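Peer 1: heads up, no residue letters with this:
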């Protein structure tokens, strides 16, 4: 807790005051920043005790600004298991957001579509998840100041926020599908057999992030919602090779509609 409070104090002294909305931007997703009146951009490397992103396409900035007089903090780049970060490091920024005053958390990511109804460029509202990553972010000493030892996960994604996002998607004439997200370690993409397995256990899409952050949010009773951009289609019977450049490009093409959706949802909070 001492390190969390030290970072919170550092950010407060740096000019970040009373944010109520937190946002985590996933791979290839950044256009929401165009809707924000940015007041502060602090590189992770400048924050004492803060993890540092090692992925070249995750810029690694903690951003503070406003949308319609709502104070917002944004993670421009997140942390992943495959980078060698511990679960505690991965969720550290989410806990800091909560200590700063964040009351609503939106997360985004790039994901592979297992459900054959999902096509590249689709937006998918995560309805539930399957944690296949190594470890759990709540393992170890529980910080009672943050939350209970055994948090409930019957509704990990806040129903009222999911309803809000679906409503705003309808107003924008954006199709927002829903599905179950499976989180894996990465960094390699999955084999045909693994995609078949994921489908059997009920996954509609797969990625390498988000779930630890959502577990941490639930532990702190922080309402949250997450949207995935489908960047590749994972049909094991018609599987084509894909590389990270193609994934980033596909995410970029859907970035504008995702950003408009999040912006409209934020205006309604």
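Peer 2: Everything's here; your move. All values derive from a computational prediction rather than experimental measurement.

Peer 1: CA only for contacts and neighbour counts going forward, please
Peer 2: Will do.

Peer 1: which residue is nearest the middle of this structure?
Peer 2: In the chain, the residue lying closest to the centroid (CA atoms, centre = their mean) is residue 107, at 3.1 Å.

Peer 1: my guess is that residue meets residue 29, correct?
Peer 2: No - contact criterion CA atoms under 8 Å: residue 107 and residue 29 do not qualify, at 10.8 Å.

Peer 1: Tell me where the protein has strands.
Peer 2: Per DSSP state E, the chain carries strands over the ranges 21-25, 37-43, 61-67, 70-76, 104-113, 123-131, 176-183, 205-207, 224-233.

Peer 1: any idea how far residue 27 is from residue 178?
Peer 2: 19 Å (CA to CA, to the nearest Å).

Peer 1: Would you mind telling me which of these two has more residues around it?
Peer 2: More neighbours surround residue 27 than the other of residue 178 and residue 27, with 24 against 19 (other CA atoms under 10 Å).

Peer 1: give me every residue that touches that one.
Peer 2: When contacts are counted by CA atoms under 8 Å, 6 or more residues apart in numbering, residue 27 touches 57-58, 77, 109-110, 248, 251.

Peer 1: Which stretches in this protein count as helices?
Peer 2: In the chain, the helices defined using DSSP state H lie at 2-13, 87-100, 159-171, 192-200, 211-219, 244-267.

Peer 1: Tell me which other helices or strands the fifth one touches.
Peer 2: Counting contacts by 3 or more CA pairs under 8 Å, 6 or more residues apart in numbering; DSSP states H and E, helix 211-219 packs against helix 87-100.

Peer 1: one more time with 10 Å, if that's ok
Peer 2: helix 87-100, strand 104-113, strand 123-131, strand 176-183, strand 224-233 (3 or more CA pairs under 10 Å, 6 or more residues apart in numbering; DSSP states H and E).

Peer 1: quick check: angle from that helix to strand 176-183?
Peer 2: 100 degrees (axes from the mean of the first three to the mean of the last three CA atoms, to 10 degrees).

Peer 1: before we move on, what about the fourth one?
Peer 2: Angle, helix 192-200 to strand 176-183, by the same axes, to 10 degrees: 120 degrees.

Peer 1: which residues are contacting helix 192-200?
Peer 2: 112-115, 130, 132, 181-182, 189-191, 203-206, 234-239 (CA atoms under 10 Å, 6 or more residues apart in numbering).

Peer 1: Please compare the first structure with the one that follows:
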């Protein structure tokens, strides 16, 4: 796997002169944030050696190099999910490649179901922590040399970046909530009983991504900031049937606000 990671990183380096230290992972329905980026080069995943290919609607499947907030950035327009049949090593392969490319800061985004009774559809949630409910751990197996065998996760989401996001949101008058993200394997949306369980355990939102990528990023020493868009509610009395298309629609509606926050954070911190 390490040889493949290095081969992929070498291919990317040979095809672009940009050397960003910031990366962005755009989740379900959030791929249009790429329109905020001054694109220099675009590489379809299918053209990149060893890269998986996204199979989910709303995930375009391109690696973008460009500028955002005046800084060079790398953006994944579409991610890979455990429920697609990929192993955890494949799901987190791009993060390993990012490390080889010199990425130091990772911004992750996703669409999620809110379990906090104070949340509403369309809320932007800054992720303060997560709970891992995936059946396979992304660090299972031989330890990679990028970090210790037993990495600390007391600060999975960088406190300094969280503070900066709060400051920017206040300055711009952008309302947000904060909470704990629960990562599950999917692909089914949760039952009412499962939503209730996740809330009892301390989760504020639940989704099918992000946690594996964050764990591997932290193992690599990459600092992380995460945003969830609340696209449906798993609150008793407010649970309704939900479709993937509805999730995409809700996410699209608040993309400009999320883009505003991320652009300013990158401008000030990276």
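Peer 2: Here it is on my side, so go on. Because the structure is predicted, anything quoted here is derived from the model rather than measured.

Peer 1: hang on, the earlier thing: would you mind saying which of the strands of the first structure lies nearest residue 244 of the first structure?
Peer 2: Evaluated over these, closeness to residue 244 of the first structure peaks at strand 224-233, with 9.7 Å, by CA to CA.

Peer 1: The closest one vs the second structure, average offset?
Peer 2: Overlaying the second structure shows strand 224-233 of the first structure at a mean distance of 0.4 Å from the equivalent residues (mean CA distance after the TM-score superposition for the first structure).

Peer 1: Would you mind measuring from the nearest residue to residue 142 of the first structure once chain neighbours are set aside to residue 138 of the first structure?
Peer 2: Distances taken as CA to CA, 6 or more residues apart in numbering place residue 149 nearest to residue 142 of the first structure, at 5.9 Å, with adjacent residues excluded. For residue 149 of the first structure, the distance to residue 138 of the first structure equals 8 Å [CA to CA].

Peer 1: Quick check: neighbours shared by these two?
Peer 2: Common neighbours of residue 149 of the first structure and residue 138 (CA under 10 Å, 6+ apart) are residue 219.

Peer 1: ok, the two, which is more surrounded?
Peer 2: The neighbour comparison of residue 149 of the first structure against residue 138 (other CA under 10 Å) goes to residue 138, with 18 against 14.

Peer 1: that older thread, give the buried subset of the contacts of helix 192-200 of the first structure as a ChimeraX selection command.
Peer 2: To isolate in ChimeraX the members of the contacts of helix 192-200 of the first structure that are buried, counting by 16 or more other CA atoms under 10 Å, one can use:
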select :112,113,114,115,130,181,182,189,190,203,204,205,206,234,235
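
Peer 1: For residue 17 of the second structure, which residues are in contact?
Peer 2: By CA under 10 Å, 6+ apart, the contact set of residue 17 of the second structure is 40-41, 65.

Peer 1: Narrow those to those that are buried.
Peer 2: Buried, going by 16+ other CA under 10 Å: residue 65, out of those.

Peer 1: Kindly reformat the contacts of residue 17 of the second structure as TSV containing distance to residue 123 of the second structure.
Peer 2: Below are the contacts of residue 17 of the second structure laid out as TSV (distance: CA to CA, whole Å):
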residue	distance to residue 123 of the second structure
40	32
41	32
65	29
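
Peer 1: Return the member of the contacts of residue 17 of the second structure nearest to residue 8 of the second structure.
Peer 2: Among the contacts of residue 17 of the second structure, residue 65 lies closest to residue 8 of the second structure (CA to CA), at 15.2 Å.

Peer 1: got a list of what that closest one touches?
Peer 2: Shown in contact with residue 65 of the second structure (CA under 10 Å, 6+ apart): 16-20, 23, 37-43, 72-76.

Peer 1: again, only using 7 Å
Peer 2: Taking CA atoms under 7 Å, 6 or more residues apart in numbering, we find residue 65 of the second structure in contact with 39-42, 73-75.

Peer 1: Trace it over to the first structure, please.
Peer 2: With the correspondence set by TM-score structural alignment, residue 65 of the second structure lines up against residue 64 in the first structure.

Peer 1: repeat for residue 216 of the second structure
Peer 2: By TM-score structural alignment, residue 216 of the second structure lines up with residue 216.

Peer 1: How many residues are close by that match?
Peer 2: Neighbour number of residue 216 of the first structure under other CA under 10 Å is 24.

Peer 1: Give me the spatial nearest neighbour of it, chain neighbours excluded.
Peer 2: Using CA to CA, 6+ apart, the closest residue to residue 216 of the first structure is residue 91 (6.4 Å).

Peer 1: possible to save the helices of the first structure as CSV with distance to residue 46 of the first structure?
Peer 2: As requested, the helices of the first structure are exported to CSV (distance: least, CA to CA, whole Å):
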stretch, distance to residue 46 of the first structure
helix 2-13, 10
helix 87-100, 14
helix 159-171, 33
helix 192-200, 39
helix 211-219, 22
helix 244-267, 26
